[in-house]
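# Test case, fold it:
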Amino acid sequence: MRLLLMRHGDASWQAPSDSQRPLSDLGQAQVQGQAQAASVDWHGYEQLFASPYLRTQQTSQILQRALQADWLQTNTALVTPGGDCDAVQAFLLAQPQLDSVIVTHQPLISCLIGYFCQGDIYAGEPMLPASLAVLSGDVFARGCMQLETLQHAQ
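Here you go, the predicted structure:
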C-alpha cells in the first residue's frame, strides 16, 4: 500500500484565523505543479484524508481537479497542525486499506514521515509548502513503511 503525504501549498497570512488562511497564488501554482510532476505516480490512489482548514481543502480541490481524480474524501481534525501520530495511525487502520493521500500541515507531516518510516516522530523530513512524500508498506503502522519519494514544489 502507498500513503502519499502532502503539505498544503503556500498560504496567505491575511485571514481572521489560522484555520481560515487561503492558499496564495504561489501556493495554488505549487499544488498544480505537484499534480503535473512526471516523477509522481498518482495512479491508483482511492481515498483522500484532509484537514478541515481552508488551505488544505483548497489543496485537495486543486489536486483532484488537476488529476481528474474522484477520490473518496474524508475531512478530519486528526490531521490539523497539532495532530497526534498515534491517533492518525489508529484512524488509518480503521479505514479501508487502500492507497491513500493525506493533505496536512507542518509539523505533523514531518512527524508522520518519521513515525511511519523510522518509528520516531523526530526522524521525519522537513517539508516545505506543497512538498510531498510517498511511503509504501504492508500496513499503515509505526515503523512499518518506507520512504519511496520525497519531492518539494518547484
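# going forward, measure contacts and count neighbours with C-alpha atoms only.
Fine.
# Strands of this structure, start to end?
Along the chain, the stretches classed as strands by DSSP state E are 2-7, 47-50, 72-75, 100-104, 132-137, 145-151.
# The last one - contacts with which helices or strands?
Just to be clear, that refers to strand 145-151. Counting by 3 or more Cα pairs under 8 Å, 6 or more residues apart in numbering; DSSP states H and E, the packing neighbours recorded for strand 145-151 are helix 108-118, strand 132-137.
# Of those, which is nearest residue 30?
In terms of Cα to Cα, the element of those nearest to residue 30 is strand 132-137, at 11.1 Å.
# How many residues are close by residue 96?
For residue 96, the neighbour count with other Cα atoms under 10 Å is 10.
# Another for comparison:
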Amino acid sequence: MRIFIMRHGEAQNFAPSDAERPLTPRGELQSRQMAEHLAEQLDGQLDMVWVSPYLRAQQTWQTMVDCLPPAAKVMTVDDITPYGEAEQVAAYIKAVIGVERPETLLVVSHLPLVGYLTAELVAGIQPPMFQTSAIAVIDFNPETELATFVEQVIPHG
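Below you'll find the model as predicted:
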C-alpha cells in the first residue's frame, strides 16, 4: 500500500490562534498543484484521507479535493496537529491499515509532525524537512509493517 504524508499549503503568519491560520493564495495554488501530481499516482483510487483539524490543513484538503479521485473515507484526526506524537500516530496508522486494509492513505498535517512521522514509519531515516505542500511518498507492507521511502515531491514556484 502507499502512504502520502503531506504538509499543508503556505499559511498566513498571523491569526487569532495557530489553529486559525488560513492558507495564502500561494498556499492554495501549491496545494492544487500537488493534488494534480498526486492524482497521477493514485490510479483513480484514494481510500483514506486524514486531515488535521487546523484551518490551514482543512483548507489544503478542500483545495485538493476536486483534482483527486473521490476519497472512500475522509476523517478529521485530532492527533495530527503540529503537536502530535509521531510514535502514537504511526501506531494508529498501522492499526487502521491492519483492520481496514486501504491501498492508499493521504495524511494532511504540519511540521514538525510530518517529518517525525515519516521517520517513525520508515526505519533508519532522518526526519525529512518539508516545504509547504510537500508530500513524502512511502510504500508500506501491512504484513511485515516495513516501509520504504519512495520520494519527496515538492511544489514548483
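# could the helices and strands packed on strand 145-151 of structure 1 go into a markdown table alongside mean neighbour count?
Formatted as a markdown table, these follow (neighbours: other Cα atoms under 10 Å):
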| stretch | mean neighbour count |
| --- | --- |
| helix 108-118 | 24 |
| strand 132-137 | 21 |
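# outside of the longest helix along structure 2, which residues touch it?
As far as residue count goes, and with DSSP state H defining each element, the longest helix of structure 2 is helix 25-42. Applying Cα atoms under 8 Å, 6 or more residues apart in numbering, the set of residues contacting helix 25-42 of structure 2 from outside is 8-11, 59-61, 63-65, 67-69, 104, 132-135, 154-157.
# Mind giving me the ChimeraX select for these, buried ones only?
Of the contacts of helix 25-42 of structure 2, the buried ones go into a single ChimeraX selection, burial set by 16 or more other Cα atoms under 10 Å:
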select :8,9,10,11,59,60,61,63,64,65,67,68,69,104,132,133,134,135,154,155
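# Which of the contacts of helix 25-42 of structure 2 fall within helices?
Those of those lying in helices (DSSP H): 59-61, 63-64.
# Nearest spatial neighbour of the equivalent of residue 152 of structure 1 over in structure 2, chain-adjacent residues omitted?
Residue correspondence to structure 2 (TM-score structural alignment): residue 152 of structure 1 is matched to residue 154. Of all residues not flanking residue 154 of structure 2 in the chain, residue 134 sits nearest, at 4.4 Å (Cα to Cα, 6 or more residues apart in numbering).
# Please say which position in structure 1 that neighbour maps to.
Match for residue 134 of structure 2 (TM-score structural alignment): residue 131.
# Spit out the contact partners of residue 49 of structure 1.
73-76, 100-103.
# Name the member of those with the most neighbours.
Of the contacts of residue 49 of structure 1, with other Cα under 10 Å as the count, residue 103 tops at 28 neighbours.
# what number of residues lie near residue 138 of structure 1?
Residue 138 of structure 1: 11 surrounding residues under other Cα under 10 Å.
# show me what contacts the closest residue in space to residue 129 of structure 2 that isn't next to it in sequence?
Excluding the flanking residues, the one nearest residue 129 of structure 2 by Cα to Cα, 6+ apart is residue 115, at 6.1 Å. By Cα under 8 Å, 6+ apart, the residues touching residue 115 of structure 2 are 127-130.
# ok so, going back, hmm, the match of residue 134 of structure 2 is touching residue 153, no?
Yes: using Cα atoms under 8 Å, residue 131 of structure 1 makes contact with residue 153 at a distance of 5.5 Å.
# Compute the distance between residue 28 of structure 1 and residue 84 of structure 1, please.
Taking Cα to Cα, to the nearest Å as the measure, residue 28 of structure 1 falls 27 Å from residue 84 of structure 1.
# No more questions from me, cheers.
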